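*Asks:* Fold the following for me, if possible:
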Amino acid sequence: MFTQELQSKIDQVWLAFHSGGLSNPLSVIEQITFLLFIKQLDELQNRAEQQAIITGNTSNYIYTEENQDLRWSNFKNVSPEEMYKLFQKENGVFDFMKNFGGKSTAFSKFMKNANFMIPTSRLLAQVVEMLDKIDMDDKDTKGDVYEYMLGKIASAGSNGQFRTPRHIIKMMVEMMKPTPEDTICDPSSGSCGFLVGAAEYLQTNYKEELLKPGVQNHYLNEMFTGMEFDPTMIRIGAMNLILHGIENPQLKDVDSLSQANADFEEKVSLILANPPFKGSLDKDAVDEKVIALVDSKKTELLFLGLMLKGLKVGGRCAVIIPDGVLFGASKAHVKIRKEIVENQALEAVISMPSGVFKPYAGVSTAILVFTKTNAGGTENVWFYDMKADGFSLDDKRAPVKENDITDIITRFHNIENETDRARTDQSFFVPKEEIANNAYDLSINKYKEVFYEQKVYAKPADIITSIQQLDKERNDLMNYLMNLI
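*Replies:* From the prediction side, this is the model:
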């Protein structure tokens, strides 16, 4: 459980990093993530040792007799100075972590340029002590800690990139219901929150299925694909996935819109994403097949083209977009919307309140849900007007009772029952023909009807009479009190 006490300790460590000369929030998160990963390796070793008592199989051991001093459970008890030396020395704790899994793995590739940056032994000991209190088997606590740390990236949103709240990720995953047969991708993966959310859904809903050798191999090595060009974020993402049991995720350190990613074509069956908003790229640097779908420099439009290209026929997509994509009047805006409506199967448009991404920004967003068919299939598009997500829509984002998320998931999975809903309701259908006649405008306000209840007020003369009557009653009461005295 993520308590106020735990939050306070994280804040103290954060201040300690800053005082120690490490002030870049992303670097701080990376160093803490390294330590969380090292702690998890020790937990995995403990499980392997317990299994070996029963089976006698020691092949899953991570640590040997020679490097027991590199285990979290051992070095956490030594002096700060000795602990610091264990991290700094050649083939010490940090080098062991970097080389986990062998030099040929993708993880080792991304960790190649990772550096141990904690400046003092005192700070290292302080962070280790704080992280030691976190139950690594409690996914919610671990996720909340990670979420809270990511929330401290004050510069987030400066280039249109916003950390997606975990409850929004969970909602989108539950709407799409990934299966063990899926290949799941986030082409702007960042810390891999969507991929982790999908993994947790599968672990909860397909526990027995995932034990089958073929399914397990697919799950561990082939199912999850992420693309990210920021080297720090891809390291954080790789560790985040491994911390959640994905041993060999398919992560690509590439600008997903570039020619270097041209082979991403009909590769995956499910995309979950929140791509960057507001960016602008040189067309010459963008994959020409994406440009053919979206003749634009705007990243929010280019990513839609990339997703259409990367999906297999029959593949599904749930993607967060800024509201401007829904109603923009430029040729590129209309072209990509027409492509999704006419040539693919657009299923749903969920309008989210602008406060969802606070405190980073008050940008209004929506979720598009569509299936790649290359042969049309859009008939009626389901619109939902989300008004609350369980948190206040100001910078504090405090928990509140109002929450539409459960209703959204339930209605989406029973969408056949939505046909009788009126345009004044929170959710309703709009026929494709009507959307086409409105230049493929997908903003909910274009179609939602507002019911205005007529209010009848008393005449001014009647109001004055009422006031006079009240005055008379007040005077009568005052005279009565005076007589009592």
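
*Asks:* going forward, measure contacts between C-alpha atoms and count neighbours the same way
*Replies:* Will do.

*Asks:* for residue 107, what are its contacts?
*Replies:* Taking C-alpha atoms under 8 Å, 6 or more residues apart in numbering as the contact definition, residue 107 lies against 100-101, 235, 238, 248.

*Asks:* tell me which element it falls in.
*Replies:* Take DSSP states H and E as the rule and residue 107 turns out to sit in helix 106-111.

*Asks:* how about the strand or helix carrying residue 167: buried residues?
*Replies:* Take DSSP H and E as the rule and residue 167 turns out to sit in helix 166-176. Burial within helix 166-176, assessed by neighbour count using 16 or more other C-alpha atoms under 10 Å, is assigned to 168-176.

*Asks:* repeat for stretch 1-10
*Replies:* Going by 16+ other C-alpha under 10 Å, stretch 1-10 has these buried residues: 6, 9-10.

*Asks:* quick one: contacts of that stretch?
*Replies:* Outside of stretch 1-10, the residues that reach it under the criterion C-alpha under 8 Å, 6+ apart are 130, 138, 140-141, 144-145, 148.

*Asks:* Can I get the buried part of these as one PyMOL selection?
*Replies:* Only the buried members of these end up in this PyMOL selection, burial being decided by 16+ other C-alpha under 10 Å:
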select buried, resi 141+144+145
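
*Asks:* From residue 299, how far out is the residue nearest the centre of the chain?
*Replies:* A centroid search over the chain (C-alpha atoms, centre = their mean) returns residue 164, at 3.6 Å, as the residue closest to the centre. With distances taken as C-alpha to C-alpha, to the nearest Å, residue 164 is found 17 Å from residue 299.

*Asks:* go on, residue 258?
*Replies:* Distance of residue 258 to residue 299, computed by C-alpha to C-alpha: 11 Å.

*Asks:* Surely the residue nearest to the centre of the chain and residue 273 touch.
*Replies:* No - counting by C-alpha atoms under 8 Å, residue 164 sits too far from residue 273 to count as a contact (9.1 Å).

*Asks:* this one as well, want them side by side:
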Amino acid sequence: MLTGEIRNKVDKIWTDIWAGGISNPLTVIEQLTYLMFIRSLDEKELEAESIEALGGEAAKIFPQDEEGQSMRWSKFKNKDSRIIFDIVGTKVFPFIKAMNGDNTTAFSRYMQDAIFLIPTPQVLQKIITGLDELYEHDIKDLDMQGDLYEYMLGKLATAGQNGQFRTPKHIRDMMVQLVAPTPEDTICDPACGTAGFLVSAAEYVRGRYEAEMTSGQWEHFAGKMFSGFDTDRTMLRLSAMNLMLHSITTPHIDYVDSVSKQNEITSEYEVILANPPFTGTVDTESIHDNLKVVCDTKKTELLFVALFLRMLRKGGRCACIVPDGVLFGSTKAHKTLRKELVEGHQLQAVISMPSGVFKPYAGVSTAILIFTKTGAGGTDKVWFYDMKADGFSLDDKRNAIEANDIPDIVARFHDLDAEAGRKATEQSFLVDKSAIEANDYDLSINRYKEIVYEKVEYDAPAVIMARLDVLSDNIASKMAELRGLMGE
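*Replies:* Next comes the predicted model:
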């Protein structure tokens, strides 16, 4: 966990960049990401030199001549600010943009169109000094590097033009706990953004299985276990860096419009975790034909759920966030998709979340769908949960509070047999598939939740009128008294 002192140091770096004239949070974190990557290359070079000093062999990253060595963080960080600015802008940046070759990481693959935007030598020196102090004195291990980057990503408090926005970490962690990935699984987020779901899944697997994982499983973990797709190359760079800081050096991070014809992936993954864009529509001609079979629509929130079904292997699990409209929308596409989930596969849970969960990005009401791909039905009962609190206030400030339903949600989901006796008046309950079918596959919790109304006894009208007469007389008396005091 990051201490308040570390957060203050990050905020100071952020303020220095803003003062230099860069006010877009996405641009700020992108520039910080480049510098963090540059520093990480020098760290790897130092490791290689240590191996060589012990008689081993290790591949070098930087050219071994004087100019090549001058591009290393440890060589230029203490020089004059104008020299640093010249080295980074004219040497290091072109070098890392051209790295995509033998030195491939997922991050370096998306560096070709990166632009160095630090405005002045003074601002660059402040950033380098601030980052170096963080790494040398505060960031002790890889987990803290991940936490540091996560804190930076948390400053991206804006929604994209297609309605995509960053999912809060505690919500992502809850969803990961619900689907419970294992070291053998392959995990995908087809709308990955900054790769938060993949990072949460990686943290879960490491936290639960680290002591017993084999070398083969660790190799799988570092690469093929995690896949993410997005249509924003900036987001791909951020996600690749995020994964790299969590020991995932060669994930399958790719520039793909997931619902288009360029994505042919079918029956590939055991786990899908996603918060797809809500408000976007796509060109009808570009939509993959096999998605139209499930639901013929241009709405991205419906197409992505159909896509998850296609990309999962049989027995694969999905936890995804959808806007409430998916649960009760009356169009043919909405109904067809819900029927497919209930009749064609195993829909396990619908968790209704309060509208403040995504503030300050948006106040949209959302739910989490949890289902397993079977291709042959399997839905018997669906578990509904009415989440009222997530541990944070539901206003724009999102301050920490005590009320938190998340531990209860996770515990109850993993013991659904114990939910059988709960009534529809409670916070969570099971609904028979037949009832959902009878309601035209409506998945809104309000359709099944029963509200108990308390009987309120009111006084007779004559009694209320008499009480009003007394109040009126009192007011008239006080008014007369005030006029007397004013000498009227």
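
*Asks:* TM-score for these two?
*Replies:* Laid over one another, the chains give 0.87 as their TM-score (TM-score structural alignment, normalised by the length of the first structure), with 463 aligned residues with a C-alpha RMSD of 2.8 Å.

*Asks:* compared with the second structure, how much does the helix holding residue 107 of the first structure deviate?
*Replies:* By mean C-alpha distance after the TM-score superposition for the first structure, the fitted helix 106-111 of the first structure averages 3.0 Å away from its aligned residues in the second structure.

*Asks:* need the next SSE after that helix, C-terminal direction.
*Replies:* Counting by DSSP H and E, the element after helix 106-111 of the first structure in chain order, helix or strand, is helix 121-131.

*Asks:* Identify the residues contacting that following helix?
*Replies:* Counting by C-alpha under 8 Å, 6+ apart, helix 121-131 of the first structure makes contact with 9-10, 13, 16-17, 20, 32, 35-36, 76, 80-81, 83-84, 118, all of which sit outside it.

*Asks:* so what secondary structure elements neighbour the top helix by length along the second structure?
*Replies:* If each helix of the second structure is counted by residues according to DSSP state H, the longest one is helix 25-53. Using 3 or more C-alpha pairs under 8 Å, 6 or more residues apart in numbering; DSSP states H and E as the contact criterion, the secondary-structure elements in contact with helix 25-53 of the second structure are helix 4-19, helix 73-76, helix 233-244.

*Asks:* And these: which comes nearest residue 112 of the second structure?
*Replies:* With C-alpha to C-alpha as the criterion, residue 112 of the second structure lies closest to helix 233-244 of those, at 10.0 Å.

*Asks:* so whatever helix or strand comes next after that closest one matches what in the first structure?
*Replies:* Toward the C-terminus, helix 233-244 of the second structure is succeeded by strand 252-255 as the next helix or strand (DSSP H and E). Residues 250-253 of the first structure are the counterpart of strand 252-255 of the second structure, counting by TM-score structural alignment.

*Asks:* the strands in the stretch 351-488 of the second structure, which residues?
*Replies:* Counting by DSSP state E, counting those that start in this stretch, the stretch 351-488 of the second structure has these strands, from start to end: 366-372, 381-386, 390-392, 400-404, 428-432.

*Asks:* could you redo those strands as JSON lines and give each row mean neighbour count and distance to residue 54 of the second structure?
*Replies:* Output for the strands of the stretch 351-488 of the second structure, formatted as JSON lines (neighbours: other C-alpha atoms under 10 Å; distance: least, C-alpha to C-alpha, whole Å):
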{"stretch": "strand 366-372", "mean neighbour count": "23", "distance to residue 54 of the second structure": "51"}
{"stretch": "strand 381-386", "mean neighbour count": "22", "distance to residue 54 of the second structure": "58"}
{"stretch": "strand 390-392", "mean neighbour count": "19", "distance to residue 54 of the second structure": "50"}
{"stretch": "strand 400-404", "mean neighbour count": "12", "distance to residue 54 of the second structure": "50"}
{"stretch": "strand 428-432", "mean neighbour count": "20", "distance to residue 54 of the second structure": "60"}
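
*Asks:* Ok, which of those strands comes nearest residue 293 of the second structure?
*Replies:* Residue 293 of the second structure sits nearest to strand 366-372 of all these, at 19.3 Å, using C-alpha to C-alpha.

*Asks:* Show me how far stretch 270-278 of the second structure is from its chain's centre.
*Replies:* Centroid separation between stretch 270-278 of the second structure and its chain, computed with C-alpha atoms, centre = their mean, to the nearest Å, is 10 Å.

*Asks:* try stretch 389-401 of the second structure
*Replies:* On the basis of C-alpha atoms, centre = their mean, the separation between the geometric centre of stretch 389-401 of the second structure and that of its chain is 17 Å.
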